[in-house]
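# My questions concern the predicted model and sequence given below.
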Amino acid sequence: MAEENKTNNVTPTTFRMPDGRSLYMYGGFTGEPAWPWLEPNQVHSYSHRRWHPMRREWVVYSAHRQSRTYKPPANDCPFCPGAEDGELPFQDFSIAVFDNRFSSLQKDAPKPEPVPGLDLPVDAATGNCEVIVYSSDHKASMASLPLERRELLVKVWGDRIRSLLEVPAMQVVMPFENRGEEAGVTLHHPHGQIYGFGYLPPIIGAMAQSFREGYDLSKLTKLEQYVVADTPNASLLVPPFTRFPYELWIVPKQFRPSPAALSTAETTDVANLLARAANTYDTFFGRVCPYVMLVYSAPKGFEDVFPFHIQFQPLLRAPNKMKFIAGCELGAGSFLVDILPETAAQNLRNVEVRS
């Protein structure tokens, strides 16, 4: 098991918002925040889980999220400096992380009452949801952030994963980014989310079991026909078992359970490949490519076998053709892919990406 690399730690400046939420500022920022529009001691709405007996999985219900912010104009973005009623009332900042005002999961979620008239298992939707804002610049993106900001981002992921896993009920933490409206983005300011789960979701649980049984993810970095870009410490590659056309993964060559365990050199290589992936997609498709980026790290109890890695799942199969999750995928769980992984890797490897 890799030990946490102490040189890779970052310490945020922490603020308490009037409604009780926490705000963590990483890197530099200017200004003292104030939120006159927030009411103190707001009454929280809680989510709950119901068991799906046929799919054998939990479904989370968060009715209060129907009123969340939806596609505001650029001049009214709540993540921009100086925005009226904004979440981040600073003049400038590097990276900000704060509790989501419309959280799907709550650390103190109570045990729900049974559903009247139904013999259906229910449980608390325990967890935590945070927003991570990559920059004060509304027009920035993973493709355009400077290297040092991407390095800081990797470190912030590690710090938030470590911090949230210190909560006894928390089982696993997954940062992610939805890029583009096709991926469900409702705020265009560059940002992602960090979900901590008080239970092991089924996909992460299946991955953890695979790693427990001995699957070695790092062996993919040795398969040259699938590697799109290589660095001394990590590879950007198309896995030979893609579910999405042109899927790309960032895989460290040495086992690390979390981004907090990366060395300084490994952090730099992962940060370089983050921009390489986003720029490769945009160049290859000739447009801003919508994608879902998933940052996976070890759940509790799997720190010795579950490797940190990042998956990009693009929602295009050609410049003007979406990859829709439709009947076969939704109804049967059987994915249909139009591009062979070997062809996808060759096509993406041939892309000339501007530095």
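Looks like it came in fine. Numbers count the residues shown, from 1 in each chain.

# CA atoms for contacts and neighbours, from now on please.
Fine.

# Apart from its chain neighbours, what residue comes closest to Gln193?
Nearest-residue entry for Gln193: Val131, 4.5 Å, with adjacent residues in sequence omitted and distances by CA to CA, 6 or more residues apart in numbering.

# Met293 too?
Phe312 (4.5 Å).

# Tell me the secondary structure at the one you found.
Three-state assignment for Phe312 (DSSP: H, G, I helix; E, B strand; the rest coil): strand.

# contacting residues around it?
By CA atoms under 8 Å, 6 or more residues apart in numbering, the contact set of Phe312 is Glu247, Leu248, Trp249, Ala277, Tyr291, Val292, Met293, Leu294.

# another one to put next to it:
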Amino acid sequence: MNAIRQTSTHLADGRELIYFDDAGTAERERRADARALDARPATPMMRFDPLSAEWVTVATARQGRVHLPPAAFDPLAPQSPGNPSEVPDDYDVAVFENRSPSFGPSTADEVPDPFAAVAAIGAARPAVGRCEVVCFSPDHTGSFGTQSSLRARTVVEAWAERTRALSAVPGVAHVFPFENRGVEIGVTLHHPHGQIYGYPSVPQRIRRIAQSVEEHGPDLFADLLDSERQGPRVLIAGEHFTAFVPFAARWPVEVQLMAHRQVPDLAATNDAERAELAALTLRIARGLDALYDAPLPYMAGWIQAPVDAHRDDIRLTWQVSSPRRAVDRLKFLAGSESLMGAWVADIAPEDGAARLRDAIAKADETHPVEPLVGAGTEAAAGA
């Protein structure tokens, strides 16, 4: 099988655009972006909340982003005479810098201590970093789970390669690839896509995991995986990864897919691991849609180690959660969960795991994932 091809170019306002061609796609010339675009917005500012010890970004340019446009004006589809979208030409997978980012476009020479617990009251600093959009397909509708095995493999390669690239961007402390799916989650575009954030500080979730590692010891992920693999909540046991419903799952639907070896991020995976990731994430995503025989709203993202810390003890894990607790009901995060962080689960994790195993089996039967040999990346010269 030919390699996945990676080609870098730039949009009319200077933002980077990277095409990832499926293995076997013929090499092609691509049109340049001929639009006349306004200058990029200024880098937002971050403000420190001294009560939670969290940084909050104030990115007012995001107020004007596109909201659920008709297919004829899809900003993530290939450009056409009537649709001056963000991607100038046809593509398999396309990644580009967000036009209304939460972080960037400015970078920084160095990252302030990403694990600093406190800052002064009233502290503020530029929200440097990078925000990218990952288009899974040129189609107007769909999600990761609607892609072919070949395309899923290309998406995994894009996640891994962009994790590597963003980890080298000055000022980036942590890289987070993720996908939001469904208007119930707040998605503003139906086009199948995800995003990647290059944060200028380590997010609270990762900081809490790092604290747990320090309290338990460096084998926390290994011990957790051993415990889960012996329990009743395993969904899929692969050669390199195991999928399970966590013992203390918060959401009505919640899955974790954890690496068997200590690998800190997607960039550190090998070809066999990436091939298995493409197959397992696709099977899980299709199983989620089989739960209610309808597209399931969800949030999916990758737990990865920070760029310069905990590389030997925070382990790569894909996490997926959905607020749908019944075919016609959603879980809303009200006072206890939102204000106090004290969760109450509506569905026992063991029951959720049984339902998900049945749904994955149903999806495997009705919409099986095609076997695929892994393919690496071939970098092409920038256009």
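Noted; the coordinates are in hand. Computed from a predicted structure; not experimentally measured.

# now what about the TM-score between them?
TM-score for the superposed chains, counting by TM-score structural alignment, normalised by the length of structure 1: 0.90, backed by 340 aligned residues with a CA RMSD of 2.2 Å.

# so what corresponds to the residue nearest to Met293 of structure 1 in structure 2?
If you follow Phe312 of structure 1 across to structure 2 using TM-score structural alignment, you land on Val320.

# how about the helices in structure 1?
147-165, 202-212, 264-285, 327, 341-349 (DSSP state H).

# Superposed on structure 2, what's the mean shift for the longest one?
When structure 2 is overlaid, helix 264-285 of structure 1 sits 1.5 Å from its aligned residues on average, using mean CA distance after the TM-score superposition for structure 1.

# in that helix, what's buried?
266-285 (16 or more other CA atoms under 10 Å).

# swap in the second one?
By neighbour count on 16+ other CA under 10 Å, the buried set for helix 202-212 of structure 1 is Ile204, Ala208, Phe211.

# Columns distance to Thr343 of structure 1 on top of these, output as a markdown table?
What follows is the buried residues of helix 202-212 of structure 1, written out as a markdown table (distance: CA to CA, whole Å):
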| residue | distance to Thr343 of structure 1 |
| --- | --- |
| Ile204 | 28 |
| Ala208 | 29 |
| Phe211 | 27 |
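
# Quick check: chain neighbours aside, which residue is closest to Leu288 of structure 2?
Of all residues not flanking Leu288 of structure 2 in the chain, Leu296 sits nearest, at 6.3 Å (CA to CA, 6+ apart).

# Counterpart of Pro177 of structure 2 over in structure 1?
That one, Pro177 of structure 2, aligns with Pro175 by TM-score structural alignment.

# any idea how far that match lies from Glu39 of structure 1?
Pro175 of structure 1 is 28 Å from Glu39 of structure 1, where distance means CA to CA, to the nearest Å.

# How about Val60 of structure 1?
27 Å.

# Next: Pro190 of structure 1.
Pro190 of structure 1 is 27 Å from Glu39 of structure 1, by CA to CA.

# between these two, who's got more neighbours?
Pro190 (21 against 12; other CA atoms under 10 Å).

# For the residue most central in space within structure 1, which non-adjacent residue is spatially closest?
Nearest to the geometric centre of structure 1 sits Phe176, at 1.0 Å (CA atoms, centre = their mean). Of all residues not flanking Phe176 of structure 1 in the chain, Leu294 sits nearest, at 4.6 Å (CA to CA, 6+ apart).

# To which residue of structure 2 is that neighbour aligned?
Per TM-score structural alignment, Leu294 of structure 1 is aligned with Gly301.

# With Tyr226 of structure 1 instead?
In structure 2, the residue equivalent to Tyr226 of structure 1 is Arg233, according to TM-score structural alignment.

# got a list of what the closest residue to Cys77 of structure 1 other than its chain neighbours touches?
In this structure, Cys77 of structure 1 finds its nearest non-sequential neighbour in Ala83, 6.5 Å apart by CA to CA, 6+ apart. Ala83 of structure 1 sits next to Asn75, Asp76, Cys77, Pro89 when contact means CA under 8 Å, 6+ apart.

# And Ile194 of structure 1, by the same measure?
By CA under 8 Å, 6+ apart, the residues touching Ile194 of structure 1 are Cys129, Glu130, Val131, Ile132, Val173, Met174, Pro175, Phe176.

# Show me these that map onto strands.
Cys129, Glu130, Val131, Ile132, Val173, Met174, Pro175, Phe176 (DSSP state E).

# Who wins on neighbours among the residues you listed?
Val173 (29 neighbours).

# Next, work out how far apart it and Ile204 of structure 1 are.
Taking CA to CA, one finds Val173 of structure 1 at 10 Å from Ile204 of structure 1.

# What of Leu118 of structure 1?
29 Å.

# Same question for Asp216 of structure 1.
From Asp216 of structure 1 to Ile204 of structure 1 the distance is 16 Å (CA to CA).

# repeat for Met170 of structure 1
Met170 of structure 1 is 14 Å from Ile204 of structure 1, by CA to CA.

# Need the counterpart of Trp51 of structure 1 in structure 2.
Aligned partner of Trp51 of structure 1 by TM-score structural alignment: Phe48.
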